[in-house]
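S.K.: following is a predicted model, sequence given first.
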Amino acid sequence: MKRIATLLLLAGLAAPAGAQQNPALATYSVGTTTLTLSALSTGLDTPWEILWGPDGFLWMTERGGRISRVNATTGQVLPLLTVADVTETGESGLLGMALHPDFSANPYVYVVYNYTEGGALKEKLVRFTYSATAGTLASPLTLLGNLPATTTHSGSRLLILPDQTLLMTTGDAQLQPEAQNIGSLNGKILRLNLDGTIPANNPTPGSAVYTLGHRNPQGLVRALSGRLYSSEHGPNNDDEVNLIEPGRNYGWPNVEGFCNLPAEQTFCSANNVREPLVAYTPTLAVAGIAAYQNPAIPQWSNSLLMVSLKAGALTHLQLNTAGDQVTSQSNIWAGTYGRLRAICVSPQGRIYIGTSNRDGRTTPGPTDDRILVLENRAYTPNSVRNGRANALVVWPNPASGSFSIKLPEPATSPLEVRDALGRTVQTVALTGRREGNVDIRQLQAGLYTVHTQLSGTRFTQRLLVQ
């Protein structure tokens, strides 16, 4: 029974997210949708990364070295580990994080951080193993290390792709020419296998370099379309939002922003340079970036949301259908809550934002740093909105080997079982039927969701496979 209770807590089944609403700090209008901003967690110290975990918790890094899980309902911070060899100096410290896509079977947490070796500041990628029972991270394994670093331009985000390769951004560490040196790992986006080896199909055989010519990328995201986007700090001009394409050159230090000067045009033509989607002068100090595609805020379908440090702005960037142009953009706010660094979106369409007011660049407020939540409180999924939350019955739950389903009326679509990343792993012919039994012996243990439709309304239930 203790194991089942632990699994239920891990799966987020014991306390549904959104059951508690914190006092509103402000409201914002997006078309006819009213968004409410509130504070989830306070008293933090420079959150660098916030991720939505497969357990229904937020996962967070703080620059000083602490890795935590954050209850998305209560805001309670549950520390997992303070990494002992993190060096926090200037802009350096504990940075980006990613979770293994098959977390139940491979509970690996990937982090990148700065450390000191031989008196020199460096950067490395390390994999830890999570224990849900103990609530700890242990067994560090360095996958990539000894990267030159400095107190600035060493920022790094991590992103795991559907093919289970990992992207890692690196700054130029103030070694500007190295951004154009294919033999250097600085000023790049790197692509590695999850064991740290180099994928055979990288743009340059034998090299971890996926793209080059970057100054200091601070955001990295993959949209549902499959396109990749990054936000990047410019010097005193030309912060960028880039569409990331394998093998492309992004120009730095020879090109700042667009290829609009004669020397830049020559370089761009000769070096396969991909111009940014957007450039900002004066700079905003662009940071985290997230993709938005959720019915909770329909006006933001097919969009990017970006936060910035100097401007303290939450910026909405509308994409075209192809995802290769920004058609419009606007700030939801700017400067109101200080410096903003991290952003993520939950499956329920809530937006979580981490402030960065204790990073030495401003005077922190009495409750800084904070995780803020921006949400449409009037939105609930169709099943709840129609008063039929229990229309799809799944039992037993947790299940092992098989489970049964029951509906009040015949289904109008097949039944789908999806994994924690939303990928369909099993489809069952259920159309026209009210009951059925589903064989799940081929599924690994973990958290899944079961989906079907009744008269055009989609219904979802969580399923824990043991």
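M.R.: In hand now; what should we look at? All of these numbers come straight from a predicted model, not from anything done at the bench.

S.K.: C-alpha only now, for contacts and for neighbours.
M.R.: Will do.

S.K.: for Gly43, give me its contacts.
M.R.: With contacts defined as CA atoms under 8 Å, 6 or more residues apart in numbering, Gly43 is in contact with Thr367, Asp368, Asp369, Arg370.

S.K.: export those to a markdown table and tack on neighbour count?
M.R.: As requested, these are arranged in a markdown table below (neighbours: other CA atoms under 10 Å):
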| residue | neighbour count |
| --- | --- |
| Thr367 | 12 |
| Asp368 | 21 |
| Asp369 | 24 |
| Arg370 | 24 |
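
S.K.: can you redo these as JSON lines with distance to Asn22 and secondary structure?
M.R.: What follows is the contacts of Gly43, written out as JSON lines (distance: CA to CA, whole Å; DSSP: H, G, I helix; E, B strand; the rest coil):
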{"residue": "Thr367", "distance to Asn22": "15", "secondary structure": "coil"}
{"residue": "Asp368", "distance to Asn22": "16", "secondary structure": "coil"}
{"residue": "Asp369", "distance to Asn22": "17", "secondary structure": "coil"}
{"residue": "Arg370", "distance to Asn22": "13", "secondary structure": "coil"}
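
S.K.: and which of those residues is nearest to Leu99?
M.R.: Nearest to Leu99, judged by CA to CA, of these is Arg370 at 22.3 Å.

S.K.: ok, so of the contacts of Gly43, who is nearest Ser330?
M.R.: Closest to Ser330, out of all of the contacts of Gly43 and judged by CA to CA, is Arg370, at 23.3 Å.

S.K.: quick check: closest non-adjacent residue to the closest one.
M.R.: Leaving aside its sequence neighbours, Arg370 sits nearest to Thr42 (CA to CA, 6 or more residues apart in numbering; 4.4 Å).

S.K.: distance of the one you found from Gly90?
M.R.: The gap separating Thr42 from Gly90 is 23 Å, by CA to CA, to the nearest Å.

S.K.: let's bring in a second model and compare:
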Amino acid sequence: MFAKYIVLSALLLTLLTYTQNVLAQEFPQHGLRVETITDNLTIPWAIAFSPDGRIFVTERTGTLRVIENGSLQSDPALKLNVGRAEGGLLGLTLDPNFEQNHHLYLYYTYSEFLSTYNRVSRFTESNNKVADEFILIDKIPGAPIHDGGRIKFGPDGKLYITTGDAAIASLAQDPNSLAGKILRINPDGTIPDDNPFENSPVYSYGHRNPQGLDWDPKTGMLVATEHGPSGERGFAHDEINIIHPGKNYGWPEVIGNEHDSRYVNPLFHTGNVAWAPSGAAFYDDDKIPALKGKFLVANLRSVHLHAFEIDAMHGKILSEQSLFSGTFGRLRDVHVGNDGFIYLLTSNKDGRGSPAPNDDKILKILPMMPTLPPLKQMREGMAVECSDGFELVIKASNGNPACVKPATKLKLMERGWAH
């Protein structure tokens, strides 16, 4: 028995496929391909996905942008008057109940009476516009550098916030300062009863400039990235730390592998080579088998994405791999989308990079397409027959048809390999 399919327009399918993939780059050594989702952004810093498929992205210059149905909306969702240099509109996250309450949270730098601060505020979104600011935590010390800025909801429903030392290293060791810390608050800005320090949002301290946060899906442990020194005490020694409540991570007293029992040692540090690690994410989806189970770190100075296999429970790095080195320039954030694929933000227009045409961009990582058995050349109106138990797919790479089993067809379509 055969199932017969009529090719309506081979040429049209091929042209559509070419259009959709013209911006894709393939990395066969890693089994990955990368597509450009949006370009011509201005220093994008953080990205978030709504349940209805929209993409929200902050631009450090103070603009919140929305991508809907694959199109960057010309009107910004929000425009804030923010601090400059390395401060600005930084972190972004959506409320776990965004579908019901449309709350989103922003971390931004501002100036007041010749002083610089950071704050985290909650806003409400409606029809791609954001308004009704409610300040959750304020007067976080700010500066032209070392502003931290990553915000994420943890599995416990609490909001976690990274803050830099505001270029005053001693603040990281000051328990009464909000600088150089990882903070933990309730979604309404109140302090959780189970925080390690009474009536304080401080969750951990002794940080220089932490910029990435995520939770290990196997253990639930919090892992953070942190920029090392750039002259104050040597150079480099960027860190990855497993964050424990109430613990001191040593800055500026120790860096790298300078062991001291008073401080928590890093899970990993870069030695004398500077990476400037930024956003981070655990990947626990099946859509990209090559990266499943990896801890992904977007790096600015070293212009690559790093994939770690971590044993968080025992504090070990089991393996590591460098991806896309130098290809896309500085990488600010990495995020797992609702579709199970991985998204990157470039940061080549931030004053430290070398912008390529149409920078900055949102990039999407997908698996390489498999090689399917070729069929005869098709033309419009041609009948293509598949044996009983097989169904026709059109390969996304070249528009050619192939006969596959139904389960395979579903998997190919889910991963974007076929139509």
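M.R.: Sure thing, it's come through. Here the structure is a predicted model, which means the values were calculated and not measured.

S.K.: mind checking the TM-score on these two?
M.R.: The TM-score (TM-score structural alignment, normalised by the length of the second structure) is 0.79; 355 aligned residues with a CA RMSD of 2.6 Å.

S.K.: a strand runs through Pro51 of the second structure, doesn't it?
M.R.: No: applying DSSP: H, G, I helix; E, B strand; the rest coil, one finds Pro51 of the second structure to be coil, outside a strand.

S.K.: count the residues that sit near the aligned partner of it in the first structure.
M.R.: Counting by TM-score structural alignment, Pro51 of the second structure corresponds to Pro54 in the first structure. When neighbours are defined as other CA atoms under 10 Å, Pro54 of the first structure has 23 of them.

S.K.: ok, Val393 of the first structure next?
M.R.: 18.

S.K.: can you check Val307 of the first structure too?
M.R.: Neighbours of Val307 of the first structure under the rule other CA under 10 Å: 30.

S.K.: go on, Pro23 of the first structure?
M.R.: Neighbours of Pro23 of the first structure (other CA under 10 Å): 11.

S.K.: so who does it touch?
M.R.: Neighbour list for Pro23 of the first structure: Ser38, Ala39 [criterion: CA under 8 Å, 6+ apart].

S.K.: the aligned partner of the residue nearest to Arg370 of the first structure in the second structure and Lys349 of the second structure, how far apart?
M.R.: Using TM-score structural alignment, the partner of Thr42 of the first structure in the second structure is Asp39. The gap separating Asp39 of the second structure from Lys349 of the second structure is 12 Å, by CA to CA.

S.K.: shared neighbours of the two, which are they?
M.R.: Asp359, Asp360.

S.K.: in contact with the nearest residue to Lys247 of the second structure once chain neighbours are set aside, which residues?
M.R.: Leaving aside its sequence neighbours, Lys247 of the second structure sits nearest to Ser204 (CA to CA, 6+ apart; 5.2 Å). Contacts were defined as CA under 8 Å, 6+ apart; by that measure Ser204 of the second structure touches Lys181, Ile182, Leu183, Ile243, His244, Pro245, Gly246, Lys247, Asn248, Tyr249.

S.K.: same thing with Pro217 of the second structure?
M.R.: Shown in contact with Pro217 of the second structure (CA under 8 Å, 6+ apart): Phe282, Asp284.

S.K.: now the most centrally placed residue in the second structure: which helix or strand?
M.R.: Centrality entry for the second structure: nearest residue to the mean C-alpha point is Val334, 2.4 Å, by CA atoms, centre = their mean. Per DSSP states H and E, Val334 of the second structure falls inside strand 331-336.

S.K.: that strand vs the first structure, average distance?
M.R.: For strand 331-336 of the second structure, the mean deviation from the first structure after alignment is 0.9 Å (mean CA distance after the TM-score superposition for the first structure).

S.K.: helix/strand/coil for Thr142 of the first structure?
M.R.: Three-state assignment for Thr142 of the first structure (three-state DSSP): strand.

S.K.: identify the residue of the second structure aligned to it.
M.R.: So, by TM-score structural alignment, Thr142 of the first structure is matched to Ile135.

S.K.: give me the number of residues near the residue lying closest to that match once chain neighbours are set aside?
M.R.: Counting by CA to CA, 6+ apart, Ile135 of the second structure lies nearest to Ser121, which is 4.2 Å off, once chain neighbours are set aside. Using other CA under 10 Å, Ser121 of the second structure has 21 neighbouring residues.

S.K.: buried residues, whatever helix or strand Ser121 of the second structure lives in. List them.
M.R.: Using DSSP H and E, Ser121 of the second structure sits within strand 115-126. The neighbour-count check on strand 115-126 of the second structure (16 or more other CA atoms under 10 Å) flags Thr116, Tyr117, Asn118, Arg119, Val120, Ser121, Arg122, Phe123, Thr124, Glu125 as buried.
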